[in-house]
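got a sequence here, can you build the structure:
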Amino acid sequence: MILETLMLGGMAVIELAYYYPGPFCCKILSDLGARVVKIEPPSGDPMRYRPEIFAGINAGKELLRIDLKTEEGRDEFYRLVEGADVVVEGFRPGVAKKLGVDYETLSKINEGLIYCSITGFGQNSEITRPVHDINVLAMAGICEVSGLAENTPKDPNVQFSDYTSSVMAAISILSAYIRKMRTGRGAYIDVNMYDSALFSVPLHAFRAANGKPHLRDFYDNPGYRIYRAKGCHVSIGILDEPVFWERFCRRLGLDEFAEVGFEERLARADEIEKRVAERLSDMNKREIEDLFGEDIPYGIIEPLERSVSDFDFLREVEFENTKVKTFSFPVRFHLR
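Coordinates of the predicted model:
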């Protein structure tokens, strides 16, 4: 079923954001049926330097270049705002006001406007410098709990706070839109990458908030590891689950560990991990799949290219006179 015919038909969104968080938030809204007009500066969205990423995030939107630093450009933008339900902007705090496209200004043009700002640390933070995902993950403690700070000097290579802030923004906009349908009233939404990232690691953050040490259920757990096998790597995902752990150990011929409790597993992690690694190192992908079947939590590491090629929500679209592949919103709706 085509999502463009569903859910958010009739919602009009203006995107005033570049790179990742704001544009990806608006991609979600577009995939769900909203009309999104993306405003680019005269030089274009800087993300155009990676054409395939730019196309994937922005296919399905109407693209319009406006110079907001000119009176003519602002007047054109204001005319769009008159008929909009939502504006999403991703400027640093204070920039939208300097350009004359802040919530206070636009809400006088459209009283029912939902205006969402996405920044690194929020409108009222003392930190106003430009940041990217790696800076936020470092400052939020996520690099530290993930082990990146102590094990590797490289970045995580997955833009976590960019993604989480875009999803938080989309959820918040939809909540405000439901309220608007009931009351006719607009809203100002202040989303930031830092808070969104922290909210998205609840297992660790709840521990820290309550004065507990780092959760070691994953980091020190020999049952929650990536092991090298013959010609591949395999991930094992067993927490305090005696049934899975016993089954896993017995199939590997490690009966002496089968009834070891969770806390003891953590305490004896090095010993157990070494023995598991020895067993798996001699097994290839097919042997692992045959041994573990469908009743042990595991997964073979696959190249992203292979996973993408099998993705059910991959689709080819026409974008700026070129055919490109992108993803649609990865949920199936069964409507009555």
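
drop to CA atoms for contacts and neighbour counts, all remaining ones
Fine.

where do the strands sit along this structure?
Using DSSP state E, the strands assigned to the chain run over residues 12-16, 35-40, 62-65, 86-89, 114-119, 187-192, 224-229, 232-237, 298-300, 314-319, 322-327.

those into TSV, with extra columns for mean neighbour count and distance to Ile288?
Supplementary listing: the strands of the chain in TSV, determined by neighbours: other Cα atoms under 10 Å; distance: least, Cα to Cα, whole Å:
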stretch	mean neighbour count	distance to Ile288
strand 12-16	24	48
strand 35-40	22	47
strand 62-65	14	48
strand 86-89	26	47
strand 114-119	25	45
strand 187-192	20	43
strand 224-229	18	9
strand 232-237	18	8
strand 298-300	18	9
strand 314-319	14	29
strand 322-327	15	31
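
residues contacting Ser172?
Ser172 makes contacts with Ile189, as judged by Cα atoms under 8 Å, 6 or more residues apart in numbering.

let me know the outermost residue of the chain.
Glu256 (41.0 Å; Cα atoms, centre = their mean).

now do the same contact list for Ala59.
Neighbours of Ala59 in contact, by Cα under 8 Å, 6+ apart: Val317, Glu318, Phe319, Thr326.

this one next, for a side-by-side:
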Amino acid sequence: MHSHMNPSSENQTSANEAKPLEGIRVVSLEHALAAPLCTRHLADLGAEVIKVERIDGGDFSRGYDTYVLGQSTYFVWLNRGKRSLALNVKTEGGRSVLDRLAASADVLVQNLAPGAAERAGLGYERLKSINERLIVADISGYGDRGPFADKKAYDMLIQAESGLISINGAADTPARVGISVADLATGLYTQNAILAALIRRGKTGRGSHVQVAMLDALAEWMHYPMYRHAYNQSVIPRQAMNNPWIAPYGGHATRDGAVVFSVQNEREWRSFCELVLGMPELTHSDAYGSNSRRIAHVAELTALIEAKFADLSSLDVVALLDRAGIANGRLNAPKDLWEHPQLSARDRWREVGIPGGGTIQALLPPAIFDGFEAVMGPVPALGQDTQHVLSELDFSAQQIEALYASGSAMQYADDAPARAAALQQPNREAIESSSALTNETMETRR
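Sure thing, here's the model as predicted:
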């Protein structure tokens, strides 16, 4: 396997001089993507994150696949640095543990379906009565009121409902964005709101109730196309990688792949013709002498460009575009990003432990601090911290045994049975559509 590691990293030797969120306890009833992304970033910043999982398989994303050394791709990405507490929150014993967690926590994150939080005793007013300094962050699909409040939601549905799918894809084929952008946006907005709530608590001494809806998160990103419709009655046509107002624009085939670029103005067009195509006569031609003419003849222009690129490698074309001062990028695949020289040159890779004792390579978070490097702790096995967390919450040895015996908590043995149980869960689509996390209580609402 290709290795990114640089064991002599200066960043590693000076890491963790001061953790921004050290001393902050986050309790999260979470699954899949939005909430786990939020809390993983909080853990990276030094917060203690206690991940509350089902006793029968845990976070269902543990069972999505086994691509990463036998572990789930989603799970190892989103759950490093957390502690796993396996609870049955439907039982009286499980709820008693949650109450003590809430009393000890600074932040509680949940992505339960409407009504489920109240049934589990996790409504904001009750939590506030337990701990008035607690910041409660609720993630939902559509918010807590309105005609869609009770609808089930997951990423593809929010992409569709927000109009995002309608502006992506080719002219005759709308397409979902290839990664879960609704979940990603929601998780990051929730993290941002939690950090703001912590600052406000420092000023007022009071906690907060933060609510983030997936629809709201993507609606924020859709302002540009919405404004165009609302104030100009125009729509953004689906153009794949093309642009209906600029030419040349998008991906252009080379001998061994494709390069993405655009010509933004007439100065760049002159430079492109002279230094990239070697055809300065095109600068003032009838067909291509202005952007509007190039748009009118875009098919012919694209064919001309790709004929010139046919004998050139992508790296050759990139070099020509760089020489001409035209911004560009290679049309890379995930394998190319994995080996991207810019990531390696900036020492962006670290090792992270996974259940079973192995390690994987993971990227540092995007934000770089002076004097602090992200914590990036190991990925937890299901319930591996149950015993320690219960002890820290002042449950006696006898009480802990009673919680295990009653099925209110799961004692950690090793990861293999947990992963086997997770992999017996329904497939991802079935999980998303059924929205079931723990029977009726922990229903999916990423």
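
and for the equivalent of Gly293 of structure 1 over in structure 2, the neighbour number?
In structure 2, Gly293 of structure 1 lines up with Asp322, judged by TM-score structural alignment. Neighbourhood size, Asp322 of structure 2 [other Cα atoms under 10 Å]: 14.

spell out for me which residue occupies the centre of structure 1.
So for structure 1, Cα atoms, centre = their mean, it's Tyr163, sitting 2.7 Å from the centre.

so who does the alignment partner in structure 1 of Glu48 of structure 2 touch?
Under the alignment by TM-score structural alignment, Glu48 of structure 2 pairs with Arg35 in structure 1. Residues near Arg35 of structure 1 by Cα under 8 Å, 6+ apart: Gly9, Gly10, Met11, Ala12, Val13, Lys61, Glu62.

what residue in structure 2 is paired with the fifth one?
Looking back up the chat, that one is Val13 of structure 1. Aligned partner of Val13 of structure 1 by TM-score structural alignment: Val26.

its match reaches Val52, doesn't it?
No: the criterion here is Cα atoms under 8 Å, and Val26 of structure 2 misses it with Val52 at 10.5 Å.

residue range for the longest helix that structure 1 contains in structure 2?
Of all segments of type helix in structure 1, defined using DSSP state H, the longest is helix 160-183. Matched against structure 2 by TM-score structural alignment, helix 160-183 of structure 1 falls on residues 181-204.

of the contacts of Arg35 of structure 1, which is the nearest to Ala277 of structure 1?
Lys61 (48.9 Å; Cα to Cα).

so Glu17 of structure 2 touches Phe372, yeah?
Yes: shown here, Glu17 of structure 2 and Phe372 form a contact pair, counting by Cα under 8 Å, at 5.7 Å.

out of those two, which sits in the more crowded spot?
Higher neighbour count among Glu17 of structure 2 and Phe372: Phe372, with 18 against 11, using other Cα under 10 Å.

list the residues that contact that one.
So Phe372 of structure 2 contacts Ser14, Ala15, Asn16, Glu17, Ala18, Lys19 (Cα under 8 Å, 6+ apart).

let's go with 7 Å and repeat that
Ala15, Asn16, Glu17, Ala18, Lys19 (Cα atoms under 7 Å, 6 or more residues apart in numbering).

closest to His388 of structure 2 out of the residues you listed?
Lys19 (22.6 Å).

excluding chain neighbours, what is closest to the closest one?
Computed as Cα to Cα, 6 or more residues apart in numbering, the closest residue to Lys19 of structure 2 that is not its neighbour in sequence is Gly46, at 5.1 Å.

tell me the spacing between the one you found and Val26 of structure 2.
Distance, Gly46 of structure 2 to Val26 of structure 2, using Cα to Cα, to the nearest Å: 11 Å.

same thing with Ala170 of structure 2?
43 Å.

swap in Leu157 of structure 2?
29 Å.

and for Ala116 of structure 2?
Applying Cα to Cα to Ala116 of structure 2 and Val26 of structure 2 gives a distance of 20 Å.

what do we get in structure 2 for Arg196 of structure 1?
To be clear, residue 196 of structure 1 is Ser; Arg isn't right here. Ser196 of structure 1 maps onto Ala217 in structure 2, by TM-score structural alignment.

and for Phe206 of structure 1?
Under TM-score structural alignment, Phe206 of structure 1 pairs with Tyr227 in structure 2.

hmm, back to that, reformat the contacts of Phe372 of structure 2 as JSON lines; add distance to Pro147 of structure 2.
As requested, the contacts of Phe372 of structure 2 are exported to JSON lines (distance: Cα to Cα, whole Å):
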{"residue": "Ala15", "distance to Pro147 of structure 2": "49"}
{"residue": "Asn16", "distance to Pro147 of structure 2": "47"}
{"residue": "Glu17", "distance to Pro147 of structure 2": "49"}
{"residue": "Ala18", "distance to Pro147 of structure 2": "46"}
{"residue": "Lys19", "distance to Pro147 of structure 2": "43"}
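
which of these tops the neighbour count?
Most surrounded of those: other Cα under 10 Å gives Lys19, at 18 neighbours.

check contacts around that residue.
Leu45, Gly46, Phe372.

which of those residues are conserved in structure 1?
Retained in structure 1 by both residues aligned by TM-score structural alignment, their matches' Cα atoms under 7 Å are the following of the contacts of Lys19 of structure 2: Leu45, Gly46.

closest to Ala402 of structure 2 among the contacts of Lys19 of structure 2?
Of the contacts of Lys19 of structure 2, the one sitting nearest to Ala402 of structure 2 (Cα to Cα) turns out to be Gly46, at 32.6 Å.

tally of neighbours for the closest one?
Gly46 of structure 2, neighbours per other Cα under 10 Å, totals 25.

ok, it to Gly143 of structure 2 distance?
29 Å.

do Asn332 of structure 2 as well
From Asn332 of structure 2 to Gly143 of structure 2 the distance is 37 Å (Cα to Cα).

so which of the two has more stuff around it?
Set Asn332 of structure 2 next to Gly143 and count neighbours by other Cα under 10 Å: Gly143 wins out with 21 against 13.

what lines up with that one in structure 1?
Aligned partner of Gly143 of structure 2 by TM-score structural alignment: Gly122.

quick check, Leu99 of structure 1 in contact with Thr70.
No: using Cα atoms under 7 Å, Leu99 of structure 1 is not in contact with Thr70, being 9.0 Å away.

noted, bye for now.
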